[in-house]
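**Student:** Below are the sequence and a predicted model for it; my questions follow.
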Amino acid sequence: MTSPTFAVHADRVLTPQGISPHTVVVADGTVQQILPRGAAPAVAVEHEITLAEDEVLLPGLVDSHVHVNEPGRAEWEGFATATRAAARGGVTTLIDMPLNSVPPTTTVGGLAAKRAAAEGKLAIDVGFWGGAVPENSGPGRTGELEALHEHGVFGFKAFLSPSGVEEFGNLTPGELDTAAHAIAAFGGRLIVHAEDPDVLDRAPDCAGRDYADFLASRPDTAENEAIARVIDVARRTGVRAHVLHLSSAAALPLIAQARAEGVPLTVETCPHYLTLAAETIPDGATQYKCCPPIRDEANRDLLWRALRDGLIDCVVSDHSPSTPDLKHLETGDFGTAWGGVSGLQVGLSAIWTEARSRGVALEEAVAWMSSGPARVAGLHGKGSLVEGADADLAVFAPEEPFPVRAAELGHRNPVSAYDGAELVGRVRRTFLRGVEVDEHSTDGRMIERRDGPA
């Protein structure tokens, strides 16, 4: 990749200090200088870019929760399509989940298969999570976790309830304990899909087209019980624990208390929990099915409050696509449809559309999707527009309205819960280490965890 030396002039540049006029100088793939607009760069530049009056220069977003699914289920999604879709939405770094690929990233061999499948296909930078499953989390079986850690995974995902795929089993309470002790011992990170299987087993079965029935089958008590277990494990073992895709606002007091006690706990939520609501989901609309589920408007308002209060650390997509037939769109049966929302490309626009209606500033919303996930994952040189960071940039037009058309999105299969939505704020250009990303870009790198503060 040839990285040019150039300057970007803009009236609105988002840095950690806020939005103000700057000239940003890029050289050797990094941000060399951030100057007052119009100031002379300290290096000779090859060309200059002047943003339009309606554009803002943002740091490239970080999405630490993406299911790419390749190898093994590349018909669901793949590295080429996922990374191109991400770039269209201003995402310059993603971290791939250890399922639903075959093999899963639960062994060093599985990680090698992932990296081999990604080779030469990446439009943006990609890292990998490992997985904690019964095969590597029981007594005397945790050596593979440490080996994966040594090979650069960013942490370990565990399910407390069935994952939906046979090759990635959920952990019993004892296995969770064993994994947490092992991960804490080598300084790793445990990230958890927190739904309690016993609560789910006691909940009403879901079959048919009624979204209310599906919602009743995944009650918030399942999340609350599971999050309480994660907090207890983190408190006892000292493991750095992260709650994935929080949808239940009823769990927020538990999280607040744990934080006040100093438990090493971070939390994410997703655009679909912040912009959609159960009351507006039509029966039979299985493109909205995800686990945990999209809950009601009052719950959504509480998630927004927790974000603004800093109780939730970041917003990530949980892009979990499948082929259209697995969503059972023809029958609309929530009981049998695959659970997962495809929103990788439109996350920033969806969040900004809702944020601006709530009086939330652009810099606050962008931080949840850039520096927030970078900090949680321990990424270095990503997620902030600062001197010395990778020149990962997005040109965003925050006042431009546009309709979402699932068939025009870049991910592999044309299914999305945002299909037909009227959003505001469009990404017009994306740069990875100073090179503009287009439909043919393959300059993304596979990145590894680096220890030390991000």
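**Tutor:** That came through fine.

**Student:** contacts and neighbour counts: CA atoms only from here.
**Tutor:** Fine.

**Student:** State the distance from Asp220 to Ala52.
**Tutor:** According to CA to CA, to the nearest Å, Asp220 stands 45 Å off from Ala52.

**Student:** Looking at those two, which is more packed in?
**Tutor:** Remark: of Asp220 and Ala52, Asp220 carries more neighbours, 22 against 13, as counted by other CA atoms under 10 Å.

**Student:** How many residues are close by the residue nearest to the more buried one when sequence neighbours are not counted?
**Tutor:** With sequence-adjacent residues excluded and distances taken as CA to CA, 6 or more residues apart in numbering, Asp220 is closest to Ser248, at 5.4 Å. By other CA under 10 Å, the residues close to Ser248 number 24.

**Student:** isn't Ser248 right up against Asn299?
**Tutor:** Yes: using CA atoms under 8 Å, Ser248 is in contact with Asn299, at 7.0 Å.

**Student:** the helices in this protein, which residues?
**Tutor:** 79-88, 108-118, 134-137, 143-150, 173-185, 197-202, 211-217, 220-237, 252-261, 271-275, 297-309, 347-357, 362-369, 371-377 (DSSP state H).

**Student:** any idea which of these is most buried?
**Tutor:** helix 79-88 (a mean of 26; mean count of other CA atoms under 10 Å).

**Student:** now for that helix, which elements pack on it?
**Tutor:** Under the contact criterion of 3 or more CA pairs under 8 Å, 6 or more residues apart in numbering; DSSP states H and E, helix 79-88 touches helix 108-118, strand 422-432.

**Student:** Including distance to Gly372, could those go into a markdown table?
**Tutor:** Output for the helices and strands packed on helix 79-88, formatted as a markdown table (distance: least, CA to CA, whole Å):
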| stretch | distance to Gly372 |
| --- | --- |
| helix 108-118 | 25 |
| strand 422-432 | 19 |
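
**Student:** among the ones you listed, which is nearest Arg358?
**Tutor:** When these are compared by CA to CA, strand 422-432 sits nearest Arg358, at 13.6 Å.

**Student:** Included below, for side-by-side comparison, is a second structure:
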Amino acid sequence: MSDLVLRARRVVTPRGERAATVVVEDGRITALLPYDAPPPDVAGPPVELADDEVLLPGLVDTHVHVNEPGRTPWEGFTTATRAAARGGVTTIVDMPLNSIPPTTTLAGLRAKQEATTGQTWVDVGFWGGAVPGTTADLGPLHEAGVFGFKCFLLPSGVDEFPPLDASGLATALAEVAQLGSLMVVHAEDHDAIEHAPAPSGPQYAGFLRSRPRDAEDLAIRRLVDLARATGARVHVLHLSSSDALPIVRAAKAEGLALTAETCPHYLTFSAEEVPAGATQFKCCPPIREAGNRESLWAGLADGTVDLVVTDHSPCTPDLKHLDTGDFGTAWGGIASLQLGLAAVWTGARARGHSLTDVVRWMAQAPAQQAGLLRKGAVEVGRDADLVVLAPDETFVVDPARLEHRNKVTAYAGRELTGVVRRTYLAGREVDLDAPPRGRLLRRGD
């Protein structure tokens, strides 16, 4: 007897959108039948999606800063995973910094894993971190199941996660290649930013000048050279400079194992619309001009950019310095885990893209990049992580309704399209009033 049967006139699958009956047993999708096929035996009545609803796979967000333990007032596993479930995200992979200790050693990984106990509403995995002096720790972390390693090429903003210099990056990439792992890189060049004007005051234009496109372009060129030399798989995090698209495109054409992501805020906002003192828009690298935004959309459309993830990086409101509006001193990061799907779908549909495209960018590709072979698609054999979306329904972002621990968000007051009505994890609807059922994931799950 099946655990769950869902019938929908619109189901987004890897082969496009179709009407289908989705059969779930023991948390996995076991059959995709025609919509009008006689339903198999099921414990309860089949779930019939409304005419205005579409069934999607649960999204996979591989760029989330949960911050617990150590900076739990910024965010935590309870609030982050509740926000994820509300936003149609059923798997997150947590970044190795902003928590204390960082995930640069086995002890740091164990501290993260223990912190999740009893408070994850979605499935959670972890990146390891590569910082100076920890090359010997990469192998044990890999064996313990991290999905790869993150490094910075300039100061990260927290002292316990320092950057790699050129020599350290080359050494780490050689080890990552030996392990058959993946290095994900915050690619901004330190020297370029050191020589840019320092940011200060409430004008966004000043902050934008402090993080020039050249900083990203130079760092990505260096990363490409080292990927070629070491044979390592590398991934460019939160690409914001459209000037770097030809560099990424050429590396792929050469056959290098390089991928790139961008984020909802780079696809939604533009520098021209950021008000003075609105530090909720500060992130690094920065939101750039409208023309740059449209070029990023074009990069997604032609496959130069592989995936879209949130880089959910919240902090406590005081660290945003909303009282002074000083872009030089405010923490850089945008909270959007609950809103990523709606933000991207709003922009995608306005540019003629389909939900199939959005699912490829936000579910399929992130799952593939992380090696989560059971995630990211409505397909036989995959985990029954599913989302019921009303793609034409609109809402205005009310920060008070967000599950994020801190309610500061650049999306406040913005009208978005696409409402998540239900989220299923392993074939069971996520109930935020019931005990959480999320699992800890290891590489290969």
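**Tutor:** Perfect, thanks for sending it. For clarity, every value in this text was computed on a predicted model and none was experimentally measured.

**Student:** Mind telling me the TM-score for this superposition?
**Tutor:** Remark: TM-score between the superposed chains equals 0.98 [TM-score structural alignment, normalised by the length of the second structure]; 444 aligned residues with a CA RMSD of 1.1 Å.

**Student:** ok so, going back, looking at the helices and strands packed on helix 79-88 of the first structure, which is closest to Phe168 of the first structure?
**Tutor:** Closest of those to Phe168 of the first structure is helix 108-118, at 12.1 Å (criterion: CA to CA).

**Student:** what helices or strands is that closest one leaning on?
**Tutor:** Where contact means 3+ CA pairs under 8 Å, 6+ apart, helix 108-118 of the first structure is packed against helix 79-88, helix 143-150.

**Student:** want to throw the ones you listed into JSON lines with distance to Ala27 of the first structure?
**Tutor:** Output for those, formatted as JSON lines (distance: least, CA to CA, whole Å):
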{"stretch": "helix 79-88", "distance to Ala27 of the first structure": "21"}
{"stretch": "helix 143-150", "distance to Ala27 of the first structure": "32"}
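
**Student:** Tell me which of those sits nearest to Ala207 of the first structure.
**Tutor:** Using CA to CA, the nearest of those to Ala207 of the first structure is helix 79-88, at 31.0 Å.

**Student:** against the second structure, where does the closest one fall?
**Tutor:** The alignment of helix 79-88 of the first structure onto the second structure (TM-score structural alignment) spans residues 77-86.

**Student:** Ok, stretch 215-230 of the first structure next?
**Tutor:** Residues 208-223 of the second structure are matched to stretch 215-230 of the first structure when aligned by TM-score structural alignment.

**Student:** ok, back up a step: show me what the residue nearest to Asp220 of the first structure aligns to in the second structure.
**Tutor:** So, by TM-score structural alignment, Ser248 of the first structure is matched to Ser241.

**Student:** swap in Asp201 of the first structure?
**Tutor:** By TM-score structural alignment, Asp201 of the first structure lines up with Glu194.

**Student:** cool, and Gly174 of the first structure?
**Tutor:** Gly174 of the first structure maps onto Ser167 in the second structure, by TM-score structural alignment.

**Student:** likewise Pro98 of the first structure?
**Tutor:** Matched to the second structure by TM-score structural alignment, Pro98 of the first structure sits across from Pro96.

**Student:** how far away is its match from Asn67 of the second structure?
**Tutor:** Counting by CA to CA, the gap from Pro96 of the second structure to Asn67 of the second structure is 9 Å.

**Student:** Ala253 of the second structure now?
**Tutor:** Using CA to CA, one gets 37 Å for the distance from Ala253 of the second structure to Asn67 of the second structure.

**Student:** now Pro285 of the second structure
**Tutor:** Pro285 of the second structure is 20 Å from Asn67 of the second structure, by CA to CA.

**Student:** Neighbour count: these two, which is higher?
**Tutor:** A count of neighbours by other CA under 10 Å puts Asn67 above the other of Pro285 of the second structure and Asn67, at 27 against 24.

**Student:** which residues does the nearest residue to the more buried one once chain neighbours are set aside contact?
**Tutor:** Nearest residue to Asn67 of the second structure, sequence neighbours excluded (CA to CA, 6+ apart): Ser99, at 4.2 Å. Counting by CA atoms under 8 Å, 6 or more residues apart in numbering, Ser99 of the second structure makes contact with 66-72.

**Student:** ok, which pair from those residues is furthest apart?
**Tutor:** Val66 and Gly70 (10.3 Å).

**Student:** Mind checking which of those two has more residues around it?
**Tutor:** Remark: of Val66 of the second structure and Gly70, Val66 carries more neighbours, 28 against 15, as counted by other CA under 10 Å.

**Student:** and the gap between that one and Gly157 of the second structure?
**Tutor:** Noted for Val66 of the second structure: a distance of 16 Å to Gly157 of the second structure, by CA to CA.
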